[in-house]
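*Asks:* No sequence on hand, only this structure:
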């Protein structure tokens, strides 16, 4: 079921979201200060490309730089991106077929608001990030 939903998502909105996040990531990586934000945009883009079967978790080792970076991201871009996901999610939820896709858009809101200090993991292995070391 996840694969079918991912394919429908990819065709209807995932590809466009991925391309938007990818272009934003390239632009952000043009400056040294923007590189962490560009990497975050690339991660969000990959998550937006194939969201079913994945979730985000907060990293315990993220420190003060993530907090400062998230504050800048939230003020400059995060709330606009989250607002776009809210509007698109509500529009998709107006149809029965679009409800899972709308929920996937709502799932992207937390990572769009505060992307630094988060990791994207598979839902069947949520604690895999803790076992890296």
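*Replies:* Okay, I see it. For clarity, every value in this text was computed on a predicted model and none was experimentally measured. Numbers count the residues shown, from 1 in each chain.
*Asks:* contacts and neighbour counts: CA atoms only from here.
*Replies:* OK.
*Asks:* Report the secondary structure element holding the most centrally placed residue in the chain.
*Replies:* Nearest to the mean C-alpha position of the chain, counting by Cα atoms, centre = their mean, stands residue 44 at 3.4 Å. Taking DSSP states H and E as the definition, residue 44 sits inside helix 35-49.
*Asks:* where do the helices sit along the protein?
*Replies:* 2-9, 15-28, 35-49, 64-73, 79-92, 99-107, 109-113 (DSSP state H).
*Asks:* out of those helices, nearest to residue 121?
*Replies:* helix 35-49 (9.5 Å; Cα to Cα).
*Asks:* Show me what that closest one packs onto, helices and strands only.
*Replies:* Judged by 3 or more Cα pairs under 8 Å, 6 or more residues apart in numbering; DSSP states H and E, helix 35-49 is in contact with helix 15-28.
*Asks:* quick one: the helix it packs on to helix 79-92, angle?
*Replies:* Interaxial angle, helix 15-28 versus helix 79-92 (axes from the mean of the first three to the mean of the last three Cα atoms, to 10 degrees): 180 degrees.
*Asks:* Who are the packing partners of helix 15-28?
*Replies:* helix 35-49.
*Asks:* chain center to stretch 23-33, what's the gap?
*Replies:* Taking Cα atoms, centre = their mean, to the nearest Å, one finds the center of stretch 23-33 at 17 Å from the center of the full chain.
*Asks:* typo on my end, it should be stretch 39-49
*Replies:* 6 Å.
*Asks:* How about residues contacting that stretch?
*Replies:* 9-10, 14-15, 17-22, 24-25, 29, 54, 108, 111-112, 115-116, 120 (Cα atoms under 8 Å, 6 or more residues apart in numbering).
*Asks:* hold the first one in mind and look at this next one:
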């Protein structure tokens, strides 16, 4: 492992710890509540499972990226998702991003919040990958 990779891993870890303390927990709770509510019905179970996947990213977003693979099914599920749940999660992440942009130190965290806001609008067809 190269020295630059080690530094990147350490910086991601530090960023995730600070993120967790200053707001990541609230985003995680929002995604978990949405996942639990969707999982109550059998029809909503695939949507709930996607919420749980994104909740893990919401808890520690540094060092992760979202890759999209669009299909017709994911398009229809995203439309249903935006109407029923995604809008409010996206608004929460956008408000968080605006608050975090107040200070210079908060700008990288605002970027992570904006990444989560984008996923809030289009979670289906999204795959979370670790940045190398």
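*Replies:* Looks like it came in fine. Note that this is a predicted model, so its numbers are computed, not measured.
*Asks:* As a markdown table, the helices of structure 1 with distance to residue 124 of structure 1 would be great.
*Replies:* Output for the helices of structure 1, formatted as a markdown table (distance: least, Cα to Cα, whole Å):
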| stretch | distance to residue 124 of structure 1 |
| --- | --- |
| helix 2-9 | 12 |
| helix 15-28 | 23 |
| helix 35-49 | 15 |
| helix 64-73 | 27 |
| helix 79-92 | 24 |
| helix 99-107 | 16 |
| helix 109-113 | 19 |
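*Asks:* Can you check which of those helices gets nearest to residue 58 of structure 1?
*Replies:* Nearest to residue 58 of structure 1, of these and by Cα to Cα, is helix 109-113 at 9.7 Å.
*Asks:* Can you check which part of structure 2 that closest one sits on?
*Replies:* Helix 109-113 of structure 1 corresponds to residues 117-121 of structure 2 when matched by TM-score structural alignment.
*Asks:* just to revisit the earlier point, mean distance of the helix holding residue 44 of structure 1 to its aligned residues in structure 2, please.
*Replies:* On superposition with structure 2, the mean distance recorded for helix 35-49 of structure 1 (mean Cα distance after the TM-score superposition for structure 1) is 0.9 Å.
*Asks:* In structure 2, which residues correspond to that helix?
*Replies:* If you align by TM-score structural alignment, helix 35-49 of structure 1 falls on residues 45-59 of structure 2.
*Asks:* Flag every buried residue along that stretch.
*Replies:* 45, 47-55, 57-59 (16 or more other Cα atoms under 10 Å).
*Asks:* now, which of the residues you listed sits nearest residue 107 of structure 2?
*Replies:* Distances from residue 107 of structure 2 to these, taken by Cα to Cα, are shortest for residue 58, at 16.6 Å.
*Asks:* any idea how far that closest one is from residue 41 of structure 2?
*Replies:* 24 Å (Cα to Cα, to the nearest Å).
*Asks:* before we move on, the earlier item: starting at the chain centroid, how far to the match of helix 35-49 of structure 1?
*Replies:* Centre-to-centre, stretch 45-59 of structure 2 and its host chain are 9 Å apart (Cα atoms, centre = their mean).
*Asks:* about what we covered before: now list the buried members of the contacts of stretch 39-49 of structure 1.
*Replies:* 9-10, 14-15, 17-19, 21-22, 24-25, 29, 54, 108, 111-112, 115-116, 120.
*Asks:* What's residue 19 of structure 2 aligned with over in structure 1?
*Replies:* That one, residue 19 of structure 2, aligns with residue 9 by TM-score structural alignment.
*Asks:* which residues touch its match?
*Replies:* With contacts defined as Cα under 8 Å, 6+ apart, residue 9 of structure 1 is in contact with 49, 50, 101.
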